[in-house]
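**Student:** I'd like to go over a predicted model; first the sequence, then the structure.
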Amino acid sequence: MRHTRGRVVEVDDVDDFDRRVAAGARDLAGWRCRGLDLSGRADVLSSCHVAGAMFLGCVLDAGVAADLESRGALVFPTLPDVPVDTYRTSLYTARELFGAAGYAESPDARAYAWAESDLGHDGLLAATLHDHAIDGALAGWVGGRSLVGVMGGHAVRRGSAAYADAARLGWLLGRRFTVATGGGPGAMEAANLGARLVATSEHGLREALTTVAAVPHYDPDVGAWAAAGFRALDDAGAGAGGETLGIPTWHYGHEPPNVFASAIAKYVRNAVREAVLLEVCDAGIVFLPGAAGTVQEVFQDACENYYADPTSVATMVLVGRDHWTEHLPVWPLLRALARDREMEDRVHLVDGVDEAVELVG
């Protein structure tokens, strides 16, 4: 949670910094100043007690950083040659990640190329700082919201029945909850699409599905794939006002983030992302048919529920009886694991998304 009062104060806006100083603040112990342009404020900073303060990625006049450090402050400079903001204070948007030029030149593509390179010491530090910043931004974003997760296969194509089912699931769940997904293509994209268009009619949802189906896959042209998504959002207008979360990772950067998540918590490290994705889904998770990645998520979630306090067990709903009992027989093991545990009555297997919606919460 972001602190704006008390012993620890997070100051992420230069106007907020100026307001506090103008009101008489001179003891900055416990302040966390992130990404502020503090140029021209050397005299103000020299008059403040700064021992115990932190300046993260701030712009400072020449000599000010050394002065702050000599008086007990911690100063973390902006790291060079890093295509991500290591001290950002908000989640991403799809338009920010895709940028205005072609996808190859987009912030998302450049960050993926960087994340796949030999990062070295500074790069690893930047990745850690970035993911920590995303943690903070995400904690602030989820506050006051009840989130339900939708997990499923990344290979589900636009225009397919499975894609339409996932979109309908997101559309129905979005009426009661904030829908969170892994933020990628396939079933994840479809669920984000449905939740984003929660304010539109079923006809409007079908129109959006038709629009994106014109470009069924991101291969070979990510730009065209994203553009079809943005067209669907533009056509929906006010109907695309739903809030929905995507939590992707540059570890799978060859799969671009979908454009339908209204907020995107994109991580460099996948292990962190996986844990966070499960953690934020307090209202439970619906698992659509998927392969190895979805199976991994099922049992990660099952492990959390197995050891959870009785008041913290979250609902698990597996959709697709044949898939989860015959194709990938996850259900028998999951049911056996849940037997005689607090989670036993919160684990379900259903045939379709309408049944799943009734069980969540």
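**Tutor:** Looks like it came in fine.
**Student:** Only C-alpha atoms from now on, for both contacts and neighbour counts.
**Tutor:** Noted.
**Student:** Can you list the residue ranges for helices in the stretch 201-350 of the chain?
**Tutor:** Secondary structure of the stretch 201-350 of the chain (DSSP state H, counting those that start in this stretch): helices located at 202-213, 222-236, 270-280, 292-306, 321-322, 330-338.
**Student:** among these, which is nearest L68?
**Tutor:** With CA to CA as the criterion, L68 lies closest to helix 270-280 of the helices of the stretch 201-350 of the chain, at 32.8 Å.
**Student:** got a list of contacts for the closest one?
**Tutor:** With CA atoms under 8 Å, 6 or more residues apart in numbering as the test, helix 270-280 has contacts from 142, 147, 149, 180-182, 247-251, 266-267, 297, 301.
**Student:** Turn the helices of the stretch 201-350 of the chain into JSON lines, including mean neighbour count and distance to G352.
**Tutor:** Listed next are those as JSON lines, based on neighbours: other CA atoms under 10 Å; distance: least, CA to CA, whole Å:
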{"stretch": "helix 202-213", "mean neighbour count": "18", "distance to G352": "18"}
{"stretch": "helix 222-236", "mean neighbour count": "19", "distance to G352": "25"}
{"stretch": "helix 270-280", "mean neighbour count": "17", "distance to G352": "22"}
{"stretch": "helix 292-306", "mean neighbour count": "17", "distance to G352": "17"}
{"stretch": "helix 321-322", "mean neighbour count": "14", "distance to G352": "9"}
{"stretch": "helix 330-338", "mean neighbour count": "15", "distance to G352": "15"}
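**Student:** would CSV of these with distance to L349 be doable?
**Tutor:** What follows is the helices of the stretch 201-350 of the chain, written out as CSV (distance: least, CA to CA, whole Å):
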stretch, distance to L349
helix 202-213, 26
helix 222-236, 31
helix 270-280, 19
helix 292-306, 12
helix 321-322, 6
helix 330-338, 7
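**Student:** another structure for you, compare them:
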Amino acid sequence: MKAKFKGPVIQRRGQIDGSTTDQRLLDSRGQSDWVHTDPWRVLRIQAEFIEGFGALAELGAAIAVFGSARTPTDDPAYAQAMDVGHKLVGAGFAVITGGGPGAMEAANRGASEAGGVSVGLGVELPFEAGLNEWVDIGINFRYFFVRKTMFVKYSQGFIVLPGGIGTLDEMFEAVTLAQTQKVTEFPVVLVGTEYWSGLMDWLRDTVLATGKIGQSDLDRLVLTDDVDEAVALMVAARDRHA
């Protein structure tokens, strides 16, 4: 059955609306009633921050795992994502994903089945129905920027599995925050050399070669096929900060 989550609210059938909370916040077209309504939206945004901080404050060491919602269960990448979740728990981490299907579900499943803490940070979307069943601690946000803050604040590193626009957005935002020293340095590991090599080649041969980034920016991204290596890099970073 088709459903849509708006924060903690679920809509089904004829009650599903055609826009998102972010869209209404950011859309400047139309009547000037935004002058009166936007200040009230601040209270809802504040409430989302409070809810997220309250739910995750005692989470402990955690790693964010990003990847495609479109990864089918019979794809080798699904099994690899499960392995990532399982081994992160074995290394003493909680696992945080976007809480959706595909690779996110697999990482949550691996973490949950390993007896660890499996966290899902969902967001209101017109085409996804809430959090996957393997999320043990779940928060569904209305606003993307609040959700992104939770990823960055409560993750000590990022493991990036094959994914699309959303995955790229999350990965590059993490690198940008590190580059601009908005956050403490943390590892960003891309798992899947065949999938990510084209992007890395372009960054090196075009973006770096034309001076748009520095070598240190490129060095922030580690490319591997080895899940054990990815987890070991997260452990090493945790030990350095400790």
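**Tutor:** Okay, I see it. Because the structure is predicted, anything quoted here is derived from the model rather than measured.
**Student:** circling back: relative to L129 of structure 1, which of the contacts of helix 270-280 of structure 1 is nearest.
**Tutor:** Nearest to L129 of structure 1, judged by CA to CA, of those is Y267 at 10.6 Å.
**Student:** mind checking the end-to-end distance for stretch 183-192 of structure 2?
**Tutor:** End-to-end span of stretch 183-192 of structure 2 (CA to CA, to the nearest Å): 26 Å.
**Student:** One more: stretch 176-191 of structure 2?
**Tutor:** Length of stretch 176-191 of structure 2, first residue to last, CA to CA: 19 Å.
**Student:** Please apply the same query to stretch 180-195 of structure 1.
**Tutor:** End-to-end distance (CA to CA), stretch 180-195 of structure 1: 9 Å.
**Student:** Buried residues in that stretch, which are they?
**Tutor:** Of the residues in stretch 180-195 of structure 1, those buried by neighbour count under the rule 16 or more other CA atoms under 10 Å are 180-195.
**Student:** if you line the two up, which stretch of structure 2 does that stretch fall on?
**Tutor:** Matched against structure 2 by TM-score structural alignment, stretch 180-195 of structure 1 falls on residues 96-111.
**Student:** now stretch 19-29 of structure 1
**Tutor:** Stretch 19-29 of structure 1 covers no residues of structure 2 once aligned (TM-score structural alignment).
**Student:** and if you look at stretch 56-64 of structure 1?
**Tutor:** Using TM-score structural alignment, stretch 56-64 of structure 1 finds no match anywhere in structure 2.
**Student:** Am I right that F93 of structure 2 is in contact with A62?
**Tutor:** Yes - the pair F93 of structure 2 / A62 is scored as a contact, 4.8 Å apart, by CA atoms under 8 Å.
**Student:** What's the biggest helix in structure 2, counting residues?
**Tutor:** As assigned by DSSP state H, the longest helix anywhere in structure 2 is helix 34-56.
**Student:** Average separation of the following helix or strand past that helix from the aligned part of structure 1, please.
**Tutor:** Downstream of helix 34-56 of structure 2, the first helix or strand assigned by DSSP states H and E is strand 62-66. Here strand 62-66 of structure 2, set against structure 1 after superposition, deviates by a mean of 0.7 Å using mean CA distance after the TM-score superposition for structure 1.
**Student:** quick one: buried residues of whichever helix or strand comes after strand 62-66 of structure 2?
**Tutor:** The helix or strand immediately downstream of strand 62-66 of structure 2 is helix 76-90, counting by DSSP H and E. Within helix 76-90 of structure 2, the residues that count as buried by 16+ other CA under 10 Å are 77-89.
**Student:** Columns distance to H36 of structure 2 on top of those residues, output as JSON lines?
**Tutor:** Formatted as JSON lines, the buried residues of helix 76-90 of structure 2 follow (distance: CA to CA, whole Å):
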{"residue": "A77", "distance to H36 of structure 2": "48"}
{"residue": "Y78", "distance to H36 of structure 2": "46"}
{"residue": "A79", "distance to H36 of structure 2": "50"}
{"residue": "Q80", "distance to H36 of structure 2": "49"}
{"residue": "A81", "distance to H36 of structure 2": "45"}
{"residue": "M82", "distance to H36 of structure 2": "47"}
{"residue": "D83", "distance to H36 of structure 2": "49"}
{"residue": "V84", "distance to H36 of structure 2": "47"}
{"residue": "G85", "distance to H36 of structure 2": "45"}
{"residue": "H86", "distance to H36 of structure 2": "48"}
{"residue": "K87", "distance to H36 of structure 2": "50"}
{"residue": "L88", "distance to H36 of structure 2": "47"}
{"residue": "V89", "distance to H36 of structure 2": "47"}
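**Student:** sorry, back to before: give me the more crowded residue out of F93 and A62 of structure 2.
**Tutor:** Per other CA atoms under 10 Å, whichever of F93 of structure 2 and A62 has more neighbours is F93, with 27 against 24.
**Student:** distance of that one from V135 of structure 2?
**Tutor:** For F93 of structure 2, the distance to V135 of structure 2 - CA to CA - is 15 Å.
**Student:** Next: I10 of structure 2.
**Tutor:** From I10 of structure 2 over to V135 of structure 2 the distance is 17 Å, taken as CA to CA.
**Student:** so who does L245 of structure 1 touch?
**Tutor:** Counting by CA under 8 Å, 6+ apart, L245 of structure 1 makes contact with T178, V179, A180, T181, G183, N192, A261, S262, A263, I264, A265.
**Student:** picking up where we left off before, nearest to E69 of structure 1, out of the helices of the stretch 201-350 of structure 1?
**Tutor:** Of all the helices of the stretch 201-350 of structure 1, it is helix 270-280 that lies closest to E69 of structure 1, at 31.4 Å by CA to CA.
**Student:** With structure 2 overlaid, report how far that closest one is off on average.
**Tutor:** Averaged out, helix 270-280 of structure 1 is 2.8 Å away (mean CA distance after the TM-score superposition for structure 1).
**Student:** what's the angle between that helix and strand 147-151?
**Tutor:** 130 degrees (axes from the mean of the first three to the mean of the last three CA atoms, to 10 degrees).
**Student:** what about helix 270-280 of structure 1, distance to the chain center?
**Tutor:** The chain centroid and the centroid of helix 270-280 of structure 1 are separated by 9 Å, computed with CA atoms, centre = their mean, to the nearest Å.
**Student:** how big is the angle separating it from helix 292-306?
**Tutor:** Interaxial angle of helix 270-280 of structure 1 relative to helix 292-306 (the same axes, to 10 degrees): 50 degrees.
**Student:** I'd like to know which of the helices of the stretch 201-350 of structure 1 lies nearest to L124 of structure 1.
**Tutor:** Ranking the helices of the stretch 201-350 of structure 1 by their distance to L124 of structure 1 (criterion: CA to CA) puts helix 270-280 first, at 13.9 Å.
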